[in-house]
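Novice: Please find the sequence and the predicted model below.
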Amino acid sequence: MGRSESDPLLEFMYPGHGSSSILDIGQGENGIVGSSSNGNNSFNSLTYQNISENSPLIRNNNSANSLVDHNYNSPLSSTSSSCGKSEILVGTTNEKMDLTGTEEAKVKKIGGSGEHKIGQLFATAICGNDITSSIFYTASSCTLSAGKYAPISLSIVCLVLYLFRKIYGEVGSALPLNGGAYNVLLNTTSKQFASVAAALTMISYVATAVVSGSSAMGYLHSLWEGLDVFWATIILLGFFALLNLMGITESAVVAFIIFVIHMVTLCILVFGGFGLYFYKHDWTILINNYQDVNPDIPIGPDQLPCDRQFYWGQDFAYCIYFGFGSAMLGVTGFETSSNFIEQQKKGVFPKTLRNMWAIVTFFNPLIGVLALCYLPTCSIANANSDVLAQLADRIFGKWFHYWIIIDAVLVLSGSVLTSYVGFVGLVRRMALDRCLPQFLINVNPLRKTCHWIIILFFLICSSLFAIVKGQTSTLEGVYAVSFLGVMGLFAIGNMLLKYKRSSLRREIKSPWIGVLLGLVAVFLGLIANIIRNTSIMFYFGIYFSITIFVIMVMFTRARLLKVVLFFSQIVIWWSPQLKARVARSIGDSIKKINSQPIVFFAAKDDTAYLNKAILYIRDNEQTNWVKIIHCYDDQGESIDNFSQNVEFLDGCYPKIRIDFIKVFADFTPSTVEKISIILGVPKNFMFIACPKEHTGSMVIPLSLGDFGGVRCITH
């Protein structure tokens, strides 16, 4: 087969021949005897009952080291290797695994870390704090762009959000796993392209946490002038890091309290404001605003007069368009729920989308109108994030002005909490997929939380805030581009899901026209923000490049080590012993990276079909070991062609070991769970082609999410 390599330093590149074996997890007295490609018919017996989560055969994380010490006699160890004197890989050669008479295995999702599931109210509160906190600056920024037409722009955004409610809902129904846009693109495109969405989402969360935390402490500074905003922001970020270390349930309780206070505040503002307005019958300010009267009002040192505002003198379409671009930033946080979907109870995810849409649709346009009733357009545009406080002062007086400030501190702080929750869910999923370092998925045994991710997020946000010296204006532009980019990629992912994964079952379906309109709307909003301030692309490019660089290093670390190996053999010319020692060390590191086995559940023996799966794995996963598994429930079914085709492909790819395992059982979530436990392969490294309603014995019962993380990789 051409697997041997004369240079022992390069033996790590050739993992050896594949094997053929049989696994019986059906009912019956006897296991099915299988054969190995090396002709050895002696079998080791292994029962499902003997395997526990503490077994040395089970890998509890994805950094599975498949290198076996020569003194370790594993029942799954390969009996031969073409790698000379190198350590052999744990394989599936020559074993008989008897799982007869076992109960169905409980399916565990890959992203679950043992935390309690949260319900509709708590999940809505976590997301709602983020999306409703934006009203503190959206009313002003939208008026700055649209002037008196701001309520119209805000209403158009609500229509766009309704489209995305369906778009997000369909994806979450078909693929109920953490990761958001990353998750849907991972199951419809390549891992590299999915990582672009992940990078945008991470940038969005970091920018949100820093900007919201700084804004919250800025509001608090207006009440307590002795407060140091810089250190107060760092302390706030640290407080929510500690809260997240305690667990998502405890975090959700705090988020819910903040959310309730904020909803009560907005209701008092809206209902009380309109009630007093219609009671007093003073229409002067509203009429002047719509007649473009330039009021004689004092202008601050950093403020512009009315006739120099962006909207002044522009036509209806111009104002509506750029107002729409600004108003799109008023729905940031809508994507958060999809990044911790596995921590939500069943059926909660679409309800959180509905609740967020309803809240935004009710409050944002009404507050835009209310502001025009009480404040001149120019004053609203100059108010920045202080517009609601000024509005409260005009309606109820100073006491409500202070109330709004306190509410702003709370809800903007809640937005920081939302960023933590979304970031943790996304990074954990990426670490499970080996897109990020594996230590990030370590779980605190006491609170079942991913402490390294939480600490990392705190350090990133704190250091970034220190780098910009507390001036977050540059981050606001980065925040705008990354958020709109994530929404656009989510719409693209939904279209790919419809085209490539149309047979996946889902409870919610978004019409094609709705997805296309949503994508166009987001693109137009992104263009509007870039035209308004072209410099945001420069800053966005810096942050995006750094983030994507870290991810790409993880993708190419095995290749980078090969480059290091090549140059080390040139540089270390004076000492053959040192050269060999360095080569062995680097080779072992590469072998460890590539030794994570990948499972592909094959429904048919077509060579082109199998080859397509292997090509995807080769191009997207860092591995040199593929296990092709075929589940069948008919003992009379001939699978000779399967073995021959797999053996043929095994010879075509000398740098990939391809095993073939026959499983006498239906393809069900329980079967997949048992195989995952026995082989020690996490389910996010178990792939299938997109199944039809009935593909042989492979039947999808409800959705791909029922399998707990198995991925679709081919069309």
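Specialist: Looks like it arrived, so ask away. Residues are numbered from 1 along each chain as shown.

Novice: Going by C-alpha atoms from here, please, whenever you check contacts or count neighbours.
Specialist: OK.

Novice: what about residue 261, is that helix, strand or coil?
Specialist: Of the three states, residue 261 takes helix under DSSP: H, G, I helix; E, B strand; the rest coil.

Novice: In contact with the closest residue to it other than its chain neighbours: list those residues for me.
Specialist: Among residues not flanking residue 261 along the chain, residue 407 sits closest, at 7.2 Å (Cα to Cα, 6 or more residues apart in numbering). If you count contacts by Cα atoms under 8 Å, 6 or more residues apart in numbering, residue 407 has them with 261-262, 265.

Novice: Just among those, which is most surrounded?
Specialist: residue 262 (22 neighbours; other Cα atoms under 10 Å).

Novice: Need the residue closest to the centroid of the protein.
Specialist: Taking Cα atoms, centre = their mean, the centroid of the chain lies closest to residue 179, which sits 2.3 Å from it.

Novice: how about the closest residue to residue 572 other than its chain neighbours, what does it touch?
Specialist: Nearest non-adjacent residue to residue 572, counting by Cα to Cα, 6+ apart: residue 579, 5.8 Å away. The contact partners of residue 579, by Cα under 8 Å, 6+ apart, come to 568-569, 572-573.

Novice: Columns distance to residue 239 on top of the contacts of residue 407, output as CSV?
Specialist: Below are the contacts of residue 407 laid out as CSV (distance: Cα to Cα, whole Å):
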residue, distance to residue 239
261, 20
262, 20
265, 24
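
Novice: One more to weigh against that first structure:
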Amino acid sequence: MSAPTLGDDTETWIAIDPITRPDPASYTHSPANPPSFLESQVDGIILRRQRQRPQGGGGLKHSASPSSRFLNLSRDFEFAGWGSFSKMKLTVEEPAEEPRAPKLLGQATASALAGNDVLGGVFYTLPAVLAVSGVYSPIALFAATLTPFLWRPMMEELASAIPISGAPYSYMINVSRKTLAILGAALLLLDFTASSVVSAATAASYLDGEVDLPFPPFVAAAFIVATFALISLSGLKESARLAFVVLSLHGITMLILSIFAAIQWSQIGNAQLQQNWHMGSTASPSSILRQIFYGFCLGMLGLTGLECTPSYIGRIKPGHFPLVLRNLHLPAIVLNTLMSLLLIAVVPLSVLLDGANVLSVLAQEVVCGVLIGILGVCELLKKLAHDRVVPTMFLNPLPLTGAPYVCVLFFMLCNVVMYASSGGSLTIVSNMFSLVWLTVMVLFPVTLLQLRFNRGRLPRDTRTPLSVIFLSLVVAAVVFAGNVVIEPSTVGYFAAYLIAVLSVFWGTQHKVQLLGIVYWVYDQYPTLHRWDASKTWGKWLVGLMARLKRQPICILVKTDEINHLLHMILYVRENEETSCIKMVHFCGDEEDGEGIPSELEANAKILDEAFPEITIDLIIVQAAFTPANVGLLARRLQIPTGLMFVSCPGPRSRYPVAEFGTRVISL
């Protein structure tokens, strides 16, 4: 059947008419209206194997698949038991010890956590920018500090859509595949670790230049990291207060320094500025543009810390995140431009280029970059532990403060490994840090594009123009290339560290697969079986794989459309290591079951048979779909809310996704 031709220049489109089927309303069977032969045949095909399943679930699924890949392990190991159908009523039974509600941060304390890193960034970058840009450094730094005007609206849109700590990993896990989210987590871990190492090592280096330390600089760096690790164990709120005090001292110090420099400038006039200009200026326009471009690329690193703010967004009071970004960005514009201009106006250019203690105040300011690194990693690792990417021991808190001490100790270990593997070279870590930071900043526009395409229905307060998103990608690519041109060796270090972290995360994410490979090797060598006569190691490996696969995942479904249910199950199979899925439907308070979709039970049974390696249990919850009830269900099933998956809520949703704490996995 051909559709009408749209015009002389257009091709003819062929449309296939749908097969005419009976109206579903006519499927009402009764003695007076028995089912037709076609209906009986279809029902028989669907239900034939379902009658073989145990009434209450359980029992191993049977399959005609080939034998097991293991020599001494039955193929039954590859298959799960039949799912069950049950109904549940939620009662308001609070746990014996209610978890402590997190204390929210206002814009002042929230700004202070990242503010010391952002405002202290001028001391990271100023010597490097002066080395490549000379007298054009103020222009280069000013241009670099304008780039967050591209990133701020994107970060605000993402934060309003998914205000969950651990971002941008938490953004990516909700808008894309888990593999890409783990890549983002690896970059974040490198960013936080490199920021901490660079901060501590640079501060120790400048302290060593100012005073005669009785020990090597790396000992001072380790002492700085350990000190801030102890501070972070006091809790986020207390760390934020300390950061606010340090930021206040930082601001006062910069203000006094600026005032005295301005007074000096007024006393000596423009003589030093003119001398530096004549000494450092070039006649070639291409040379001037090259100097400014290189300074612009390096000056972007003066904004490090801005990417850390979404990592603790769940602890910031609602509506304050845009204010936090503003509080971090605008002072950075003034500080970076003003400090570079004052230096060129009052200090001879030869002294600046020799690096003669231009940054003597660095040791007093930059160490707080260690604090924001620790806090950012703690939020990231806790989110990864909830998602079973890393072991749950990372969630263990201190009894008094609730601080995740395992996360802090792990972060200290990461600092030691990175600093030691670089041979204690601050240059190597700094070069690697520049590319890591730029790549992390790319995550924001990339994630926002995925949010627009994959989760377009997700409610949010603001919308960033697409032109801004694409422009930010271009800027990031240009700056990345510029840093590589300035120091080509940075690519090698960046790739080496990233591959190392990704390898660890891949292993923790594919534990069952790795254990299966180990068991397969064990299975292939009879010598190992003779040595392990009681099969202790083999039984232990099989038992460990079975325990890991039994860890349940919950999908919260609203409809009985089998295509929608299939896509959710496929997501679980491709992204999580589990053989147990709890399919849950909240039907409201109706006792007669009128709120249950008519085909939900039948479709759940079909899918349970379609995936012999997964047990699919259907649970009907007689309660309203609210954040409180989802929390009660999570405690009842002993499944973290981060492993309870939902489809994307629309603009009419009564509750934002952050209140549920669930993961969005479909459009």
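Specialist: Arrived safely, thanks for sending. Since the structure is predicted, the reported quantities are computational estimates derived from the model, not experimental observations.

Novice: Got a TM-score for the pair?
Specialist: The TM-score (TM-score structural alignment, normalised by the length of the second structure) is 0.84; 597 aligned residues with a Cα RMSD of 2.5 Å.

Novice: on that earlier part again, average offset of the strand or helix carrying the residue nearest to residue 572 of the first structure relative to the second structure?
Specialist: Applying DSSP states H and E as the criterion places residue 579 of the first structure in helix 576-594. Mean deviation of helix 576-594 of the first structure relative to the second structure after superposition (mean Cα distance after the TM-score superposition for the first structure): 3.1 Å.

Novice: Can you list the buried residues in that helix?
Specialist: Neighbour counts over helix 576-594 of the first structure (16 or more other Cα atoms under 10 Å) mark 579-580, 582-584, 586-594 as buried.

Novice: Give me the mean deviation of the helix or strand following that helix from the second structure.
Specialist: Downstream of helix 576-594 of the first structure, the first helix or strand assigned by DSSP H and E is strand 598-601. Taking mean Cα distance after the TM-score superposition for the first structure, the mean distance separating strand 598-601 of the first structure from the aligned residues in the second structure is 1.1 Å.

Novice: In the second structure, what stretch matches strand 598-601 of the first structure?
Specialist: Aligned using TM-score structural alignment, strand 598-601 of the first structure spans residues 553-556 in the second structure.

Novice: What segments of the stretch 51-200 of the second structure are strands?
Specialist: Taking DSSP state E, counting those that start in this stretch as the criterion, the stretch 51-200 of the second structure carries its strands at 58-60, 81-82, 85-88.

Novice: Show the secondary-structure elements that the longest one is packed against.
Specialist: It refers to strand 85-88 of the second structure. Counting contacts by 3 or more Cα pairs under 8 Å, 6 or more residues apart in numbering; DSSP states H and E, strand 85-88 of the second structure packs against strand 615-621.

Novice: Can you state the residues of the first structure onto which the helix or strand following the strand it packs on aligns?
Specialist: Following strand 615-621 of the second structure in sequence order, the next helix or strand is helix 627-637 (DSSP H and E). With TM-score structural alignment applied, helix 627-637 of the second structure matches the range 669-679 in the first structure.

Novice: Work out the gap between the matching stretch and the centre of the chain.
Specialist: Its chain's C-alpha centre and that of stretch 669-679 of the first structure lie 25 Å apart, by Cα atoms, centre = their mean, to the nearest Å.

Novice: With stretch 398-417 of the second structure instead?
Specialist: For stretch 398-417 of the second structure - counting by Cα atoms, centre = their mean - the centre lies 19 Å from the chain centre.

Novice: Just the buried positions in the longest helix along the first structure, please.
Specialist: Identified as the longest helix of the first structure according to DSSP state H is helix 398-432. Buried positions in helix 398-432 of the first structure, judged by neighbour count with 16+ other Cα under 10 Å: 400-402, 404-432.
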